[in-house]
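# Quick one, structure for this:
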Amino acid sequence: MTTSAPRRRHLASSPFQADPEPVILQFEVDEMVSHDSYGMGRVVSVEAQAVTVDFRPQLIRIASPFARLAKL
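Next up, the predicted model:
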């Protein structure tokens, strides 16, 4: 059984900034993207937690949160 660590409480009077919420990108089919390792490619399939990208000559399935993938 695994449990995630509880989120730290942020007081409004605190001089420190709260951790920002992570932004998860949304991709669409036929959208051009760039990956740090594979280069430029085109999204061919979108799933709930992953996208499949055609980087010619290979298809790569990339899971969310898409850390190394950027829209062009």
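# drop to CA atoms for contacts and neighbour counts, all remaining ones
Fine.
# So which bits of the longest strand anywhere in the chain are buried?
For the chain, the longest strand by residue count, based on DSSP state E, is strand 39-46. Buried residues in strand 39-46, counted by 16 or more other C-alpha atoms under 10 Å: M40, G41, R42, V43, V44, V46.
# next up, for comparison:
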Amino acid sequence: MKNFAAPRRPMPTSPFKSRTQAPQRKHFAIGDRVTHDRFGLGRVIDVEGEGAIAALVDFGTRQERLTQPYTAMYKL
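Next up, the predicted model:
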């Protein structure tokens, strides 16, 4: 008989939980075409700071200043 049980996940406080890598920081440059989950398609028109602390994006009908970690924005 096959076991269809879900794989066990470690508890958040467990000292034996698997180590995950930190997510890669996203970097955007002026002129990059992007898509955003909420605002749609756009183009980066300005980047603040050396580490790309914030990006000013033109979405056609509006301009938005988006800050790190850019979880909803992806480069096309």
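# Do a quick rundown of the strands in structure 2.
Secondary structure of structure 2 by DSSP E: the strands cover 33-36, 40-48, 54-58, 63-67, 73-75.
# Would you mind putting these into CSV with distance to H27 of structure 2 alongside?
Output for these, formatted as CSV (distance: least, C-alpha to C-alpha, whole Å):
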stretch, distance to H27 of structure 2
strand 33-36, 11
strand 40-48, 10
strand 54-58, 9
strand 63-67, 11
strand 73-75, 9
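# out of those strands, which comes closest to R19 of structure 2?
R19 of structure 2 lies closest, by C-alpha to C-alpha, to one member of these: strand 73-75, at 25.5 Å.
# Residue range in structure 1 corresponding to the closest one, please.
Aligned using TM-score structural alignment, strand 73-75 of structure 2 spans residues 69-71 in structure 1.
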